[in-house]
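Colleague: This is a predicted model, with the sequence first.
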Amino acid sequence: MNRYPLWKNLLIVGVILVSLVLAWPNLYSQDPSIELTGARGVTVTDASRAEIQAVLETAGVPLKNIALRDGDKLLARFANASEQLRGQEAIEQALSTRYRTALTLAADVPRWMTAIGLKPMNLGLDLRGGIHVVIDVDLEAALEQALERNLADMRTQLRDKKIRYLTLAREGEQVVATFNDAETRDAGVKVLTRNAPDLVVMTSASGERFLAQLSLSPTEQRQIKNFALEQNITTLRNRVNALGIAEPSIARQGERRIVVQLPGAQDPGRLKEILGATATLEYRLVDTEGSVAAAVEGKVPVGSKLYYERDGRPILLKRRVIVTGDQITDAAAGFDNQSGTPTVFVNLDGQGARRMRDMTSENVGKPMAVVFIENRTTTSMVDGKPVKTTRKVEEVISVATIREPFGARFQTTGLDSSAEAHNTALLLRSGALAAPIQIVEERTIGPSLGQDNIDQGLFSVLIGLGLVVVFMGVYYRVFGMIANAVLLLNLVMIIAVLGALGATLTMPGIAGMVLTIGMAVDANVLIFERIREEIRIGNSPQASIAAGYEKALSSIIDANVTTLIAALMLFSFGTGPVKGFAVTLTIGLITSMFTAISCSRAAINALYGGKRLKTLPV
């Protein structure tokens, strides 16, 4: 009696071993580190590692380790945060034009663990330190951009219907069109509102001119603002993920703000560079009729704009943009089959594909240019300190003759290196910002604060665990020690599951762990009290053990299910910290059901199952 079959014992042992292995990486510390990536046109290699080591040795900064990471990054490890900061200062002063630095924390786990995918669980901003940024989205600019797009389409619609207008321009939050007579004005308004029913139209007359004032309806304005905010959140999240920033938290705050939290990141300048990056492409026709020499002297033809190629040669392009970065649905880096040069393969959405197909069909044999637009950050030394400045760069990277019409998929060449092609593809794939952004609040939380939180949280867990262990051992004796063992196992399993799922542990998560410790032992208390009752009414020890587990099971399930419902509601309707608490609590409930029922029963079966007993140490 009270014996598990062999397969069940093997299953329990297997789960315990897997949990121990998954939780193992969390025993290792995290080193203050510097992540180095190459600046534009610089590739990180083994020679770069030697170069960085030489700079740190010259500056007298001890280095724990430096190694290539992910093929194109260097990770330099230091013994403490002070040496980390000194190392960054030395690298910035000597090699700021060649390498970009970012402060981070890197787990000091053995290579064999990382080779098989084992890693410690992620720590949140309140534990690991990092950067907290509040971004304001310029929603008024989003409305202006929408009006500008409408303005270009309006000109095309009136031109296609051969309706003559005197002027058509944006004035504030309105588009104002003037006509020679009321009949032409009414015909023009009818054409414009047919394809845009949400436009609000007001007509008037001024002398011999007849005006039509067109503006977006309040409902349309709200939709545009909401879309711009949500699109910016998506773009920032994709951009941060694509550039390798770990465990980001990007969420909406109020009507026009976005909160970005990056645990482990310690370089606000690097964060601004990532969030403000606007690398995108524009495709424009080359103005072959205008004079480039006259444009350089300041006489730019109407409808054209002066640009420069990467070698410094001026070129005149049409102002009308064929396709922009926000119409790119996918982008991938590669190499051109014929020339072998770095290339970005571009896919357009339906509207962009139609415009590209129409434009290339009408202009076969004419040149088309690709304009690369980027916010480029440079670092210069001012009074002995590195100062970063950002400027917008617009370069013509490619000019090619349109040989035949094309639409949704094509390739763009002219990039300097495969690294630039890769970065451009990443930014294009993550999308363009729908509205300009401005950082209005910025806080950097140091690792020391995070370590204090970790120490306090760990202390609270140990105090709670210790008190429970003492009480169970004194009150339930051997059975209580078995409950203590499965309680420790439950804590190990929670950590293992958090690490395996890639979840992020925060202070509320630690609170969930402490609560789980108290709740996990409840199941064993119910079982042990039921066993005591069975012994008091005269049942044998073996029968009491079996009855205790069987009769307490329904109460344990009811208690855990009701708590699980509450945890799911917290996760569904709570904010970030509340969600972290709910996730940890949910995992703890599930693992405690397994450890308190199956694991404790297996241990008791191993000690007392199948034996003739007169008493039980409970």
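Modeller: It's in.

Colleague: Could you use CA atoms for every contact and neighbour count after this?
Modeller: Will do.

Colleague: The residue in the chain sticking out farthest from the centre: helix or strand, and which one exactly?
Modeller: What lies farthest from the middle of the chain is G538; by CA atoms, centre = their mean that is 62.3 Å. Assigning secondary structure by DSSP states H and E places G538 outside every helix and strand.

Colleague: let's bring in a second one:
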Amino acid sequence: MSKRFRFIVVLLVIALCFVFLHPTLKWYFWTNQEDKALALASREKIKDYSENMARADVDKLIEMAASNSTEPLSEKYAPIIKEAKNRRKALGMEIPYQWTAQDVAASFKLSSKEKFIPIAQSILETAYRDSILGIKNYQTNAVKLGLDLSGGMLVIIKADLDAAISADGASSDTIADSKKAAMTLAMDTLRSRIDKFGLTDPVIRRQGDDRIYIEMPGAADADKINSIIMGRGILAFHIVDDEATQAFREYYRNNPGKTFDADYNLLNPEIIPEDCMVLGVYHKDAYGIDERDDREPFLVVKKQAGLEGKHLVSVDTSTDQRSNNPLVNFSLDAEGAKIFAELTTNNVGKRLAIVSDNKIKSAPNLKEPITGGSGSISGMSATEANNLKTVLRTAWLNVPLQLETQQVVGASLGDEKINEGIKALQWGLIAVLVFMLVFYKEAGINACIAQILNLYIMFSILSAFNLTLTLPSIAGMILTIGMAVDANVVVFERIKEELRLGKTREASINAGFEHAFSAIMDSNITTFIAAFFLSILGTGPIKGFAYSLAIGVVSSVFTALFVSRLIFDFGTQTLKLEKIHISWRKL
């Protein structure tokens, strides 16, 4: 293997590792605390912040334009300046060297500020939103800190799969598949519910056959979170009263401030029929949160649910073969099929509101009776179809859950352990590097470079696979440092033996690596096998230790046999060195 090829491989590995590690570096070292706090907030808070900042910036812009200010606009107005520049180019207008508020206003060719304000606010809000969500994305892809380091809540939930299968009436031939589907549904449902809290990347994974392991960093309100996790959810289908809806719209149009109280309860319940209620119509906005529909904000629906979500058996999406439009397909159990057949037969031509947590998520038209126990919902985009599928699948959970374990770890304890772990890692690395420099002289520099690169690769792989950094993980890294040095020591001692035989630098290096290869590979392969089985059979902290140990074994072999050899060859072939200083005493 040529030196050039090894050099190219090392450069490619370093570059690839930087790509993997970039989100971690960006989040922990290149993002200030204020931006971190915003990115860690719920999407509702991010939306409020973006709207308020955009509104304040536009007010300032209008004020500057009204006062004929010649002050150049700051960098925060760059998105509006970009749009104004595009408009000037399209109109063939001159582009200013420095932009002022008057230049921007003139670029939009709008005489009314009422028209300019919503456009400017939308542009700036989008910029703020994209910036914060971009930082949030870095956090998502960065190395995570476990609960023992960051604090938070650990929950282990047992899913009663037998009860769920019994309720669904699955046959003996399909029990295994039904249990797998029930477990997947339970995890998806819990993930959907936990996301409502805006928590920072909760860890949700399957543990064993029927348990769900959940880590929620920073979670404080344990009782509230448990009530949501353990709840069964609310999903129902209600018939829309179109006549009452039309009457309500007229009333709301004429009395917008006198229709609801602060909690959106009707101030005058008599404006709708006694057997009806008013619910808001919602869709997912650019932040991924529910937003009331501007075109049709409210619908009047029957109070009595026509069908409860517990009768849903399966939900999936497909594409209409004729129109190529997205479809949401659903099927019901036997009881639900009878209820739905009667409901749709008696209400053909009306709309059926799909209600989750007192929010209307969709209201498709009933074109014909649905009597076969299954049906399809059309007339929406692919994104809307996926959102509706998620609602139908996760709003009602027919799998009984039982809380088995709950632990709360304080953040202050986590900070203390982080500092202790980092200090242990630092002092361990420093001690090893000093020993190698003192004991192996020039070759010790080689080992130091390999060790630093070894840690760099380890953290990069942790980031690439979104693994969680815990105290056992740090222990595995510290152990890896010693093991990586062991590989260098084996190579260096073999080289010294060859030098004692009177061989040249190049011959000693070649023979040293050749003779040490099998010993290094044997020891590291056995360690990797042990780490592999620990990762499979172990749980929690043991898995973290096993993962970091396995990653460390791979990276230390690469740095000891590949990178270290490249550095030696560089000195021999490029720098034309004839001697090698590899011992603190004379050979």
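Modeller: In hand now; what should we look at? Only a predicted model underlies this, so the values are computations on that prediction, with no experimental measurement involved.

Colleague: now what about the TM-score between them?
Modeller: The TM-score (TM-score structural alignment, normalised by the length of structure 2) is 0.61; 445 aligned residues with a CA RMSD of 5.2 Å.

Colleague: before we move on, back to that, counterpart of the residue farthest from the centre of structure 1 in structure 2?
Modeller: Aligned counterpart of G538 of structure 1 in structure 2: G502 (TM-score structural alignment).

Colleague: these two touch, right, L118 of structure 1 and S19?
Modeller: No: the criterion here is CA atoms under 8 Å, and L118 of structure 1 misses it with S19 at 11.6 Å.

Colleague: Helices of the stretch 251-400 of structure 2, start to end?
Modeller: For the stretch 251-400 of structure 2, applying DSSP state H, counting those that start in this stretch gives helices covering 334-346, 382-394.

Colleague: Centre of the chain to the last one, how far?
Modeller: Taking CA atoms, centre = their mean, to the nearest Å, one finds the center of helix 382-394 of structure 2 at 19 Å from the center of the full chain.

Colleague: now for it, which elements pack on it?
Modeller: The contact analysis (3 or more CA pairs under 8 Å, 6 or more residues apart in numbering; DSSP states H and E) places helix 382-394 of structure 2 against helix 175-195, strand 312-319, strand 326-332, strand 359-362.

Colleague: nearest to S564 of structure 2, of the ones you listed?
Modeller: Distances from S564 of structure 2 to each of those were compared using CA to CA; the minimum, 45.4 Å, belongs to helix 175-195.

Colleague: what's the most buried one of the helices of the stretch 251-400 of structure 2?
Modeller: Of all those, helix 382-394 has the most neighbours on average by mean count of other CA atoms under 10 Å, namely a mean of 19.

Colleague: For whichever helix or strand comes after it, name the packing helices and strands.
Modeller: Using DSSP H and E, the helix or strand that follows helix 382-394 of structure 2 in sequence is strand 401-409. With contacts defined as 3+ CA pairs under 8 Å, 6+ apart, the packing partners of strand 401-409 of structure 2 are strand 152-159, helix 222-230.

Colleague: The first one vs structure 1 - mean distance after superposition?
Modeller: Here the mean offset of strand 152-159 of structure 2 against structure 1 after fitting is 3.7 Å, by mean CA distance after the TM-score superposition for structure 1.

Colleague: what angle sits between that strand and strand 401-409?
Modeller: Going by axes from the mean of the first three to the mean of the last three CA atoms, to 10 degrees, strand 152-159 of structure 2 is angled at 160 degrees with respect to strand 401-409.

Colleague: Show me the contact partners of strand 152-159 of structure 2.
Modeller: 147, 183, 186, 210-220, 222, 399-411 (CA atoms under 8 Å, 6 or more residues apart in numbering).

Colleague: Drop anything exposed from the residues you listed.
Modeller: Listed as buried from the contacts of strand 152-159 of structure 2 are 147, 183, 186, 210-219, 399-401, 408-411; burial here means 16 or more other CA atoms under 10 Å.

Colleague: Strands along the stretch 101-250 of structure 2, start to end?
Modeller: Shown for the stretch 101-250 of structure 2, the strands assigned by DSSP state E, counting those that start in this stretch span residues 144-145, 152-159, 203-207, 211-217, 235-239.

Colleague: Need those strands in CSV (columns: distance to I229 of structure 2).
Modeller: As requested, the strands of the stretch 101-250 of structure 2 are exported to CSV (distance: least, CA to CA, whole Å):
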stretch, distance to I229 of structure 2
strand 144-145, 23
strand 152-159, 9
strand 203-207, 12
strand 211-217, 10
strand 235-239, 16
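
Colleague: looking at these, which is buried most?
Modeller: strand 235-239 (a mean of 24).

Colleague: What helices and strands are in contact with that one?
Modeller: Here strand 235-239 of structure 2 touches strand 298-302, strand 307-308, strand 352-356, going by 3+ CA pairs under 8 Å, 6+ apart.

Colleague: Now that we have these, can you turn them into a markdown table and tack on distance to E34 of structure 2?
Modeller: Below are those laid out as a markdown table (distance: least, CA to CA, whole Å):
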| stretch | distance to E34 of structure 2 |
| --- | --- |
| strand 298-302 | 37 |
| strand 307-308 | 45 |
| strand 352-356 | 35 |
